[in-house]
Structures are given as C-alpha cells and as structure tokens.
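J.: My questions are about this predicted structure, shown below with the sequence.
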Amino acid sequence: MKKIAVLTSGGDSPGMNAAIRAVVRKGIHDGLDVYGVYHGYSGLMEGKIEKLELGSVGDIIHRGGTMLYTSRSEKFKTEEGQEEAIKQLQKHGIEGLVVIGGDGSYQGAAKLSEKGIPCIGLPGTIDNDINGTDYTIGFDTAINTVVDAIDKIRDTATSHDRTFIIEVMGRLAGDIALWTGVAGGAETILIPEREYDIDDIMTKLNKGMERGKKHSIIVLAEGVCPATELAEKLMDSFQLETRISVLGYIQRGGSPTCFDRVLASRLGARAVELLIAGKRGRAVGITNQQLVDSGFEEILKNKDRVVDGLYELSQQLSI
C-alpha cells in the first residue's frame, strides 16, 4: 500500500482535526502518500481530493471542526454514488481510506469495503453512540461545554428561584444528558433510553421545595421531546413555570480537550497501522484504555445501549 486518503463525514466534532493530523503524519512517517478528501462522501464522488503534506496539518490539533469540511450525502447511499466514489479513488491511485464520523459514515465505509476498497473507521461524534468504543472523538469536549453552561445557568436559576430545562443534543443516545446531568448536579435527567413520568418529575421537584430548595435543573436529551413540550406539560399539569435553554450547536464547537486530542491521535495512528497490515472493514475504538478494532458489521448490528449503572446513580444522587 502506497497511497491512502482520509475524510470526515456527518456532523462535525471537536478532535476531528487531531485525527486527520494523526492519519497524515503517521502515514507519511510510515512511507505513505496521504490524500485529503474534502466535503465528505459528496466530495469523494466529485473528486475533491488533494495530496496532504506535513505542513498541511500543522497548527490544527487545537482547532474544533474539521479542516476537510464535512457533509451528508443521500446520493452516496446509492450504487451509482458508491461507484462514482470508487472511480475517483482509483483515478488517484488511492488504495485505502480512513473515514472519521458516526453511524452513517460507518455504513458508507462498510459499503466501500464490500466493494473492494479497504476502509478503516474512526468514531467521530459528540453523541458517544458508536459501539465498539468506550468514547467517541468529541464527546469529552462536548460534555465539558455543556457542564460549563449548566454551571452558569444554575447561577441564574438560584438567583431567581427558577426551574430551568436545559435541552442538550442526543437524538437516540442520552450520554451527553446523562453525563452532564450527573456532573452538573441536575435534579432530573431525561434520556431517550428511559421513559419518563411527568408525575415523578414533579414529585422530585416538590421534595426539593419542601426542604427549602427553590431552584432546580432538568437536563433533557433532545431525543426525548422538545424542551417546549416538557415545559408545557409542567405548566398544564402543575402550573409550574419554567425557563428553557436549548444549547444547540454550541456543543459541537470549540477547542478539543486534552482527552479528545490524545484519543483522536491514538485512533488515527492505529487506523494507518491497520491499513498497512492489510485490514479492511474495521473501526478503531478504545476499551478500558486499550485500542481495539471491530468489524463494521458487528458495530452496526449491535444497537444495544447500556446506561443502567450511571442512570441508576443519577437517580440515587438527585433525591
């Protein structure tokens, strides 16, 4: 193998640049030519491919987002789109591809691997919802951003004796809400993996009021329901007035934490090693601080979410 490429796909996450840097510099260190694919799978189909040098990835490890840009592509999901992408890779003599992204990105990489293009995936998403790894690139930065926001909002909640609903990202996975809710001392945490009862929420809030607590924080994953809907239920059922803060895309941005930079660097370098070793159709992850790799099929098939331990702890601590 002489030439490899790297692309980022789907939602951006802090640490993607650190991963790109690791792939490029590890590849060059090991004697490879490394190419960057701009704008994800869309750019791959359109041939937006350039050779990267050591200096191409200088001064990016601390930057959020992705220097290669990213996109979502419906066309790439088709046979025609995948064939166009393969033709572009062959045109440039590229023999292996590193794909940084989430579940949808892995599905695309799996298709290319099945068609003969060796692909290795790196878990880049703030949602921490990829199987085969304990942590995804960007998750640590995102939760630190959210905790900082919760701390600031609590100051206002305390000053005005308010109940605040803080809506965070997490359409199908509640890791951001769960981790930040525990770290921020939230009185209630609502995640997609668990059903909630509006009466239980109010019971917990009332217990706090009975012991003199006049403010509360509810952390809500967006996949449960919109914050406006929960606020309306609390008002209609209990005449409880709340304030809403939807954190939105602020969770995706910002300089990656030390943890995310190191994680991305380790995973990126390992992806290059796997390609050189002739591996394909696999994704790199970290489990118990050890680098691991799993097949795309195994990762995409296993959708079980394990949140019991931390969720139960959150219930016990928010009495």
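T.: That came through, no problem. Note that the structure is predicted; figures quoted are calculated from it, not measured.
J.: contacts, neighbours, all on C-alpha from now
T.: OK.
J.: Residue 293 touches residue 132, doesn't it?
T.: Yes: using CA atoms under 8 Å, residue 293 is in contact with residue 132, at 7.3 Å.
J.: Apart from its chain neighbours, what residue comes closest to residue 8?
T.: Nearest residue to residue 8 in three dimensions, chain neighbours excluded: residue 100, at 4.7 Å (CA to CA, 6 or more residues apart in numbering).
J.: Are we agreed that the one you found is in a strand?
T.: Yes: counting by DSSP: H, G, I helix; E, B strand; the rest coil, residue 100 is located in a strand.
J.: and residue 300, how many neighbours does it have?
T.: Residues lying near residue 300 (other CA atoms under 10 Å) number 16.
J.: same question but for residue 203, I mixed them up
T.: By the measure other CA under 10 Å, the count of residues near residue 203 is 11.
J.: Take this one as well and set it beside the first:
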Amino acid sequence: MKRIGVLTSGGDAPGMNAAIRAVVRKAIYHGLEVYGIKQGYNGLINGKIEKMELGSVGDIIQRGGTVLRSARCEEFKTKEGQAKGIEQLKKHGIEGLVVIGGDGSYQGAKALTEQGFPCVGVPGTIDNDIPGTDFTIGFDTALNTVLDSIDKIRDTASSHERTFVIEVMGRHAGDIALWSGLAGGAETILIPEEAYSMDEITERLKNGSERGKKHSIIIVAEGVVKAHRIAEELEKVTTYDTRVSVLGHVQRGGTPTAFDRVLASRLGARAVELLMEGRGGRAVGIVKNELVDDDILEILRRPHQINMDIYKLSHVLSI
C-alpha cells in the first residue's frame, strides 16, 4: 500500500485533529502518501480530496473540531452513493481509508469494506458509544466541559437554594450523563439505558431536604426526556425552586484534553499500521490501556453497554 486517505464524519469531537495528525505523520514517516477527504462522505462523493503533507497538520493537535470538516451524507447510504465514493478513491489512487467518527461513520466504512475496499475505523465521538473500546476520542474533553459547567451551576444552586436540572448530550448512550453526574456529585442521574421514576426522584430530593440539604443537581441525558419536562413535573409535586440548564453543543467544542490527544495519536497511528499490514475492515480501540482492533462488521453488531458498576456507585454516593 502506497497511498491512503483519511476523513472525519458525523458529529465533530475534540481530538479528531490529533487523530488526523497522527494518521498523516505516521503514514509519511513510513513513505506513504496521504490524501485528506474534506466534508466526510459528502466530500468523498464529490471529489473534495487533497494531498496532505507534514505541514498540513502542523499546529492542529491542540485545536477542537476537525480541519477536514464534517458533514452528514444521506446519499452515501445508498449503493449508488457508495459506488461514487469508491470511484473517487480509485481515481486518486487511494488504496486504503481511515475513517474517524462514530456509529454512522462506521456504517459507511462497513459499506466500503463489504465492497472490498480496505477501511479502518477510528472511534471519534463524544458519546463514548462505540463497542470494542473503553473510550472514544472526544469523550474525556466533553466530560470535563460538562463537569466545569456543573461546578459553576452548583455555586448558583447553593447560593439561591435551588434544584437545577441539567440536560447533557446522549440520545442513545448515557455515558456523558453518568460520568459527569458521578464526578459532579449529582443527586440524580437519568440515562437512556435505565428507566426512571418521578416518585423516586422526588423522594431523593425530599430525603436530602429533610437532612438540611438546600440545593440539588439532576443530570438528564437528552435521549431520556427533556430537562424542562422533569422541572415541570417536580414543580407539580414539590415546592422546590427549580431551574433548567441545557448545555447543548458547547459539549462538542474546546481544546482536547491531554488524554484525548494521546488517545487520538495512538489510535490514528495504529490505523495506519493496520492498513500497511493489509488488514482492512478493522476498527481500532483501547481496552485496559492496550490498543486493540476488531472486525468492523462485528463491532457494529454489538450493542453499546453502559458501565452499571458506575451507575450503581452513583446511587450509593448520592444518598
């Protein structure tokens, strides 16, 4: 293999630039040419492909977002769209592709793999919902962004003796809510993987109030229920002064943490190694701090699983 491509797809995640940098520099170090595909699979279909040099990735390791940019692409979900993408790859002499992104990005890599084009998936998503890896690129940064907000909101909650309902990202995966809730000392954490009870939430708040607690934090993953709905339900059955804060897309941005930069660098470099070894159709990850790779088709068959030990611990520590 002499020429590879790299693209980022789906929602951006802090650390994607570090992964791009690792792919480009690792490949060039070993004498390969690297082509960057801009705007994800949409750019692939439309031939937005440029050769990258060492300088192309200079001064980007500390930047959030993705210099290759990203875009959704419904057309690539079709056989016709995939055929256009493969045609562009062949036109540019690209023999293997590194795809950095989440579940939807992996679906695209899977489609190319099934048609015989070597792809390696690198998990880049703040949701931490890709099977086969303990952590995805961007999760740690997003987690710390949320935690910083929780700490600041708690100052206000304490000063005004209020209950705050904080809505965080996570349509189908509750990792951001769970980890930030535990780290931020939230009294209640609502995640998509577990059913919730308003009676239980109310009871926990009342128990806290009876022992002198003047404020509370409730963390809600967006895939469970809207934070405003929880606040409305609480106001119906309690006298607590309740406020809502929806953190939104601020969770996606920002300078990646050291953990995300190192993780992205390791995973990006490993993806290049797999292509050099002729091992396409793989997905890289990290398990117990060791780099691993799995069949990308098998990865997509596995359900995402929340760490229930952490969930149970959050209940114990928030009494």
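T.: All right, it came through fine. If you're wondering where the values come from, they're calculated on a predicted model, not measured in any experiment.
J.: TM-score for these two?
T.: TM-score for the superposed pair, counting by TM-score structural alignment, normalised by the length of the first structure: 0.99. Supporting figures: 319 aligned residues with a CA RMSD of 0.7 Å.
J.: so what corresponds to residue 280 of the second structure in the first structure?
T.: In the first structure, residue 280 of the second structure lines up with residue 280, judged by TM-score structural alignment.
J.: what's near enough to touch the closest residue to that match other than its chain neighbours?
T.: Distance criterion CA to CA, 6+ apart; nearest residue to residue 280 of the first structure, sequence neighbours excluded, is residue 118 at 4.4 Å. Listed by CA atoms under 8 Å, 6 or more residues apart in numbering, the contact set of residue 118 of the first structure reads 95-97, 112, 275, 278-281.
J.: Mind checking which of those are in strands?
T.: Counting by DSSP state E, the contacts of residue 118 of the first structure place 96-97 in strands.
J.: Highest neighbour count among the contacts of residue 118 of the first structure?
T.: Going by other CA under 10 Å, residue 97 tops those with 28 neighbours.
J.: quick revisit: hmm, which two among the contacts of residue 118 of the first structure are most spread apart?
T.: Spanning the widest gap among the contacts of residue 118 of the first structure are 112 and 278, at 15.1 Å by CA to CA.
J.: ok so, going back, how near is the residue nearest to residue 280 of the first structure to residue 17 of the first structure?
T.: Between residue 118 of the first structure and residue 17 of the first structure the distance is 22 Å, computed by CA to CA, to the nearest Å.
J.: Relative to residue 148 of the second structure, how far out is residue 161 of the second structure?
T.: 20 Å.
J.: of the two, who's got more company?
T.: Neighbours of residue 161 of the second structure and residue 148, each counted by other CA under 10 Å, are more numerous for residue 161; the result is 17 against 14.
J.: thinking the more buried one is in contact with residue 209, fair?
T.: No: using CA under 8 Å, residue 161 of the second structure is not in contact with residue 209; the gap is 10.5 Å.
J.: what's around residue 30 of the first structure, how many residues?
T.: Look at residue 30 of the first structure: counted by other CA under 10 Å, it has 13 neighbours.
J.: ok, which stretches of the second structure are helices?
T.: Taking DSSP state H, the helices of the second structure run over residues 16-29, 40-45, 79-91, 103-114, 139-160, 175-183, 198-210, 227-237, 258-276, 296-299, 308-317.
J.: Adding distance to residue 219 of the second structure, write those helices out as TSV.
T.: Below are these laid out as TSV (distance: least, CA to CA, whole Å):
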stretch	distance to residue 219 of the second structure
helix 16-29	27
helix 40-45	32
helix 79-91	40
helix 103-114	24
helix 139-160	9
helix 175-183	6
helix 198-210	11
helix 227-237	8
helix 258-276	23
helix 296-299	29
helix 308-317	12
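J.: hmm, back to that, can you get me a residue count around the residue nearest to residue 8 of the first structure?
T.: 30.
J.: Report the contact partners of it.
T.: 6-9, 16, 19, 121-124.
J.: What residues of stretch 285-297 of the second structure count as buried?
T.: By neighbour count on 16 or more other CA atoms under 10 Å, the buried set for stretch 285-297 of the second structure is 285-286, 292-297.
J.: do the same with stretch 218-237 of the first structure
T.: By neighbour count on 16+ other CA under 10 Å, the buried set for stretch 218-237 of the first structure is 218-224, 227, 230-231, 234.
J.: measure it end to end?
T.: End-to-end distance for stretch 218-237 of the first structure: 17 Å, by CA to CA.
J.: now that stretch: how far from the chain's centre is it?
T.: Put simply, stretch 218-237 of the first structure sits 23 Å off its chain's centre (CA atoms, centre = their mean, to the nearest Å).
J.: what does stretch 204-221 of the second structure give?
T.: Distance of stretch 204-221 of the second structure from the chain centroid (CA atoms, centre = their mean) equals 30 Å.
J.: Repeat that for stretch 180-192 of the first structure.
T.: On the basis of CA atoms, centre = their mean, stretch 180-192 of the first structure sits 18 Å off its chain's mean C-alpha point.
J.: Then stretch 239-256 of the second structure?
T.: Distance, stretch centre to chain centre, for stretch 239-256 of the second structure: 17 Å (CA atoms, centre = their mean).
J.: and residue 39 of the first structure, what is it in contact with?
T.: Here residue 39 of the first structure is in contact with 7-9, 48, 68-71 (criterion: CA under 8 Å, 6+ apart).
J.: Most neighbours of all those, which one?
T.: residue 8 (32 neighbours).
J.: Which residue in the second structure aligns with the residue nearest to residue 280 of the first structure?
T.: Residue 118 of the first structure maps onto residue 118 in the second structure, by TM-score structural alignment.
J.: Ok, residue 97 of the first structure next?
T.: In the second structure, residue 97 of the first structure lands on residue 97 (TM-score structural alignment).
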